[in-house]
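Novice: Need a 3D model of the following:
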Amino acid sequence: MLMHIRTPFPYETTHEDLRIPLPDGRRLYARAGRPITDDPVPVLLAYHLSRPTDWTAPATTSATF
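Specialist: Okay, the predicted model is just below:
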């Protein structure tokens, strides 16, 4: 399911792919989407154990947050 913004979003956004190491040596792959601003705003973080090569990656990558 793709997300669509129904009203104009007040900021440009950036997306960053992250690797989060776990104590057992595994890594979580995450994508953080956030507005480009100095204002305090929340971050949208999506994570998946097998990111970025799992079958859902293309849909998540093309989604608009």
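Novice: Please count neighbours and contacts with C-alpha atoms only from this point.
Specialist: OK.
Novice: Now do the contacts for residue 45.
Specialist: By Cα atoms under 8 Å, 6 or more residues apart in numbering, the residues touching residue 45 are 30, 31, 32, 33.
Novice: let's see this one next to it:
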Amino acid sequence: MKRDAADARGNNDIDIEVVERQTEKGVWSVEVIDHTDGGAIYLTKFHGACSRARATQYAEWLRT
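Specialist: From the prediction side, this is the model:
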């Protein structure tokens, strides 16, 4: 998977990363690991035009 290092921020409770799917070229996802909920993992995929930009924008919204 290609990780967007500029978007791989997080804190001690939640990690949020923007990742290009290795098996789906051009598909970007936002992966969230919630350490306060037993390490629950949430994944949202973005397809189509501007998918990387939309995933990045969504990740930034989650961080606020």
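Novice: Fetch the TM-score of the aligned pair.
Specialist: After superposition, the two chains reach a TM-score of 0.50 (TM-score structural alignment, normalised by the length of the second structure), with 48 aligned residues with a Cα RMSD of 2.8 Å.
Novice: on that earlier part again, can you say which of the contacts of residue 45 of the first structure are buried?
Specialist: Among the contacts of residue 45 of the first structure, the ones that count as buried by 16 or more other Cα atoms under 10 Å are 30, 31, 33.
Novice: Quick one: residues contacting the second one.
Specialist: Contacts for residue 31 of the first structure (Cα under 8 Å, 6+ apart) come out as 15, 16, 17, 18, 45, 46, 47.
Novice: Return the distance of it relative to residue 13 of the first structure.
Specialist: As judged by Cα to Cα, to the nearest Å, residue 31 of the first structure and residue 13 of the first structure stand 13 Å apart.
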